[in-house]
Each structure stands twice: as C-alpha cells, then as structure tokens.
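Trainee: Build me a structure from this.
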Amino acid sequence: MGARERLIVGLDVPTVDEAERMVSRLGDSVSFYKIGYQLAFAGGLSFARELAADGKQIFLDMKLLDIDNTVAKGVENIAKMGMSMLTLHAYPKAMRAAVEAANGSGLCLLGVTVLTSMDNHDLEEAGYPGDAQALVKRRAEQAVEAGMGGIVCSAAEATLVRNIIGPDKALVTPGIRPAGAAADDQKRVMTPALAIAAGASHLVVARPVIRSEDPKAAADGIVSEIESAVAAN
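Mentor: Now for the predicted structure:
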C-alpha cells in the first residue's frame, strides 16, 4: 500500500457541489475519501457511488448501530455500492451481524471504539466506567473476536490497538493534525508521522486539507510526511 492510499481526506462539506469542487482541486493527490453524515444527508451517498465508479476508494463513515437485522440489511446494501470501508460502533452483536452480512463482499468493516472528540470525563458522563484506553482495549478485542476488518481509534491508542489486532488489519486514526494545525473540537490528536509510527495504517484528515488555502499542497505535504514515516519504521 502506497503512502497516498494511506491518506483518507474527509469530505466534511455541506453540499455535493462543494465536495465535487474539492475533489477536482485535489485531483490525483488524493485517492481515498471519507463521506460522513453531513454530506451523506445532502446527496452524498449517490456521490460516493460516483467516486467509487471513477476509481476512488470510499470510507463511508456511518457508525451504524441498531438491532442485528437492521445492521445486516444496511451492510448488505452498502456492500453493493462499491465502498471500501464502513464504520459501525464496536458493539459485539452489531459487529457479528455486520461481518456475516459483508462476507465475501470485500467491504472492510471498521469498529469505532471511542470517538476522538471524547475524553475520560465525556465517557464518565455517558455512563462508561474506567478510562478511554480501557474501553478502546475492550472494544478492539471484541472486534477481533467478531472478525472485523479493522478498528477506528485515536492515534493515542494506536500502539495498544495494533498489539491487539495484529499487523494485517486496518487501523484508521482520525484526529490527525499536522504540526501547527488547530485541534478544533478534537481532544486526542497526533501528527501524521507519529500516528504512522504508532501503528496506524490509514489517517483521516479533513479540516487541515479542505480548509487550506491550497488543499492539494496540504494533501501532498501529508503524503510526504507519511512516506518519510513509513520509511523510518
């Protein structure tokens, strides 16, 4: 896997028109895109199909969680869309249902452990005992048991998770911020080089690229940093 395939740019924009313009500006600098709630609910699912048909890889960040049958039927349809990755919350029953539904499709299912916008206080407020690292560890173990394709977690827990899931599964880290970039609403962030060194296979970057005055240069800079980090590790 090349360095460019490790960078996933989040198309966190309000309209498909804006997303189309961003993809055009980025050109060949980016081969992998994330589409989440904001764009999905503005026509982004059809756009995701178009990007996939054009040869782009798509990380559909839907964070599914529902009764088993509903999760399974959703995953079956998403697998038909040509998506590369799909997220769901790492609850054991939901993961098992999703894995069975995606069997043979090539869709990589990713278990979301703890959102990078949450810290220990947020988890306590939500009713989870212990700290973020302990919950990430448990969710990662359960994802492996369920047969998931990988994990989404903060780069701060990447080394811990890599040791649990082994060398071959995907480890996707959002909350990536190049040196000097604002953290925004993320609470557990890391630079691209440090995330790769910690064991991440893919880095999700949105605002530092799409809000840059020169998105293409920003993406190329991150890819260059990934290349150097992979060579050093």
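Trainee: drop to CA atoms for contacts and neighbour counts, all remaining ones
Mentor: Fine.
Trainee: Could you name the helices and strands sitting against the lengthiest strand in the chain?
Mentor: Taking DSSP state E as the assignment, the strand of the chain that covers the most residues is strand 57-64. Using 3 or more CA pairs under 8 Å, 6 or more residues apart in numbering; DSSP states H and E, the elements in contact with strand 57-64 are strand 32-35, helix 45-53, strand 85-89.
Trainee: What residues sit buried inside the helix or strand that the shortest one is followed by?
Mentor: Toward the C-terminus, strand 32-35 is succeeded by helix 37-39 as the next helix or strand (DSSP states H and E). By neighbour count with 16 or more other CA atoms under 10 Å, helix 37-39 contains the buried residues Y37, L39.
Trainee: residues making contact with helix 37-39?
Mentor: Contacts with helix 37-39, where a contact means CA atoms under 8 Å, 6 or more residues apart in numbering, come from L11, D12, V13, P14, T15, V16, L45, D61, M62.
Trainee: Save the residues you listed as TSV, and put in neighbour count and distance to I176 too.
Mentor: Output for those, formatted as TSV (neighbours: other CA atoms under 10 Å; distance: CA to CA, whole Å):
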residue	neighbour count	distance to I176
L11	26	15
D12	20	14
V13	22	18
P14	16	21
T15	16	23
V16	20	24
L45	19	24
D61	18	16
M62	14	19
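Trainee: The most centrally placed residue in the chain: what secondary structure?
Mentor: The geometric centre of the chain, computed from its C-alpha atoms, lies nearest to V172 (CA atoms, centre = their mean), at 4.9 Å. Following DSSP: H, G, I helix; E, B strand; the rest coil, we place V172 in the strand state.
Trainee: one more, for comparison:
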Amino acid sequence: MSMSSSPVIVALDFPDQDSALALVDQLQPSLCRLKVGKELFTRLGPAFVETLVGKGFDVFLDLKFHDIPNTVAAACEAAADLGVWMMNVHASGGRRMMEAAMERLATKSHRPLLIAVTILTSLGEEDIHEIGFQGTPADNVLRLAALAESAGLDGVVCSPLEAAAIRARTRSDFQLVTPGVRPATASLDDQKRVMTPADAMQAGSSYLVIGRPVTAAADPLQALRDINASL
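Mentor: Sure thing, here's the model as predicted:
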C-alpha cells in the first residue's frame, strides 16, 4: 500500500549516500515519493533502495531499462524484489520487450507499476532529428505512449506539455509521470519542456518528478509543503 497521497516524486539526484539521506531525513513519506536514478543506484546499489523502502517511502526506480526482452524482464523482477513502488523501461525497446517485462512482473505478489519512457524532457526537436526520429517531440511521445499502452504498461514518462494530448488518447487509469516540472520561481536548469506543478496536474499528469526546487531549497520540507499546497 502506498504511503503517500501526494503526486510529488522527489528526485534524489545526489552523488553520495550521506547527501541523499541528509535530504531524505528532512522529508516525510506522507508528503512525497522518492526517485532513485542511475547515479545513486550505480554508486550505492540495491541496499540503498531497500534503505529508503525501510524508511517508509514509495520508491520509483528510474533506471530506464532497454535491452533484449528476457534481460529486461529479469531486471524488472529483480527491482520488484527490492520492494519498489514503480520502475521504468524505454518504450523504444519495443513491444516484445515491454510485454515480457509485464508478464514477469505479473508473477509477483507485490507488483510495482511499470511505465515507459517516451522522449526525454531534455530533448528538443533538433535533438530528436539528430538521432533519427522524424516529426516533433510531441509526435513521437504520442506514438510511443500508444505503443506502451497497447503493450499493457501502466503508464509513461512524458513532458507535462504532452500530458493533455496523451490523456485524451489513453485509458483513464493510464499513469502519466512528468519530469520537467518547476514552480514558477525556479530556474529551468537543463530541462527544455517544462510546466508548473499546478498546470501539469491540470493538463493530466498523475505524478510530478521534482528535483532541485525541493532538494536545493533552504528548507526542503517547506518547499515540498508549498508545492503540495499549490496543488
């Protein structure tokens, strides 16, 4: 059972355990979930994820698996055994990869949510053309979101700017997890396609991934409370 009713997922983008836990110890499981990405997981491994779960937090393991179907399915099963609440794969890995992951997770008594990455929020139109995608970021997000839904996944990661279009084309319980969310007073940092938390929720987002506006705040708990209040 999820500990939090808040849609906010705080991104733990830290280089070491002490820094990450110093932030976590200022937060509350009832007010947010936590995202563990590639850097922290590579440095600290599964034990760190289990520490966060042990502290009562729902954990989104953001490793963006992308490999042959059996390898991804096995990796998703291993993540489920850590007690994570949600994990992701790249939709561009294809239907068979996504279906294999869902089939493996269906055997677990505790089945985490499985979502797919569409187009990274750091990529603009020039970027996606350079790597061989035709059309706009929005065109590709919609195409990959439809593929993920038809493969049986629980949702997708997408820019908040594409949330309304995806929401209009997918089932009502399809989860939209949106990075690139910044309060109006925050800097854009390296995100190109952004929206405020309240606007993102109104556009159809299910969960908001928020990093530096909370993690770099003078009072992270108050920053989190302010974001929740704005919703």
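Trainee: re the thing from before, redo the contacts of helix 37-39 of structure 1 as TSV? Include distance to S212 of structure 1.
Mentor: As requested, those are exported to TSV (distance: CA to CA, whole Å):
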residue	distance to S212 of structure 1
L11	13
D12	13
V13	13
P14	17
T15	18
V16	19
L45	25
D61	22
M62	25
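Trainee: Can you find the partner of V161 of structure 1 in structure 2?
Mentor: Per TM-score structural alignment, the equivalent position to V161 of structure 1 in structure 2 is I166.
Trainee: Tell me which residues touch its match, please.
Mentor: Contacts of I166 of structure 2 (CA under 8 Å, 6+ apart): L142, A145.
Trainee: what do you get if the cut-off is 6 Å, keeping everything else the same?
Mentor: If you count contacts by CA atoms under 6 Å, 6 or more residues apart in numbering, I166 of structure 2 has none.
Trainee: Am I right that it is in a helix?
Mentor: Yes. Using three-state DSSP, the assignment for I166 of structure 2 is a helix.
Trainee: how many other residues sit next to the residue mapped onto R95 of structure 2 from structure 1?
Mentor: Taking TM-score structural alignment, the alignment pairs R95 of structure 2 with P92 from structure 1. Counted with other CA atoms under 10 Å, the neighbours of P92 of structure 1 add up to 17.
Trainee: can you map out the strands along structure 2?
Mentor: 8-11, 33-36, 59-65, 86-90, 113-117, 155-157, 175-178, 207-210.
Trainee: Any chance of CSV for the ones you listed, columns distance to A148 of structure 2?
Mentor: Shown next, in CSV, are the strands of structure 2 (distance: least, CA to CA, whole Å):
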stretch, distance to A148 of structure 2
strand 8-11, 21
strand 33-36, 21
strand 59-65, 14
strand 86-90, 9
strand 113-117, 6
strand 155-157, 7
strand 175-178, 11
strand 207-210, 17
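Trainee: which residues in structure 2 form helices?
Mentor: Assigned by DSSP state H, the helices in structure 2 fall at 17-24, 38-44, 46-54, 69-80, 95-105, 125-130, 137-150, 163-169, 197-203, 212-215, 220-230.
Trainee: and the fourth one, how far from structure 1 on average?
Mentor: Spelled out, that is helix 69-80 of structure 2. On superposition with structure 1, the average gap between helix 69-80 of structure 2 and its aligned counterparts reaches 0.9 Å (mean CA distance after the TM-score superposition for structure 1).
Trainee: repeat for the longest one
Mentor: Taken against structure 1, helix 137-150 of structure 2 registers an average deviation of 0.7 Å after superposition, with mean CA distance after the TM-score superposition for structure 1.
Trainee: Tell me the counterpart residues of that helix in structure 1, please.
Mentor: With TM-score structural alignment as the criterion, helix 137-150 of structure 2 aligns to 132-145.
Trainee: quick one: buried residues of the matching stretch?
Mentor: A132, Q133, L135, V136, K137, R139, A140, E141, Q142, A143, V144.
Trainee: And that stretch, how far out from the chain middle?
Mentor: 16 Å (CA atoms, centre = their mean, to the nearest Å).
Trainee: With stretch 36-49 of structure 2 instead?
Mentor: That offset, for stretch 36-49 of structure 2, works out to 15 Å (CA atoms, centre = their mean).
Trainee: Stretch 53-72 of structure 1 too?
Mentor: On CA atoms, centre = their mean, the centre of stretch 53-72 of structure 1 falls 12 Å from the chain's centre.
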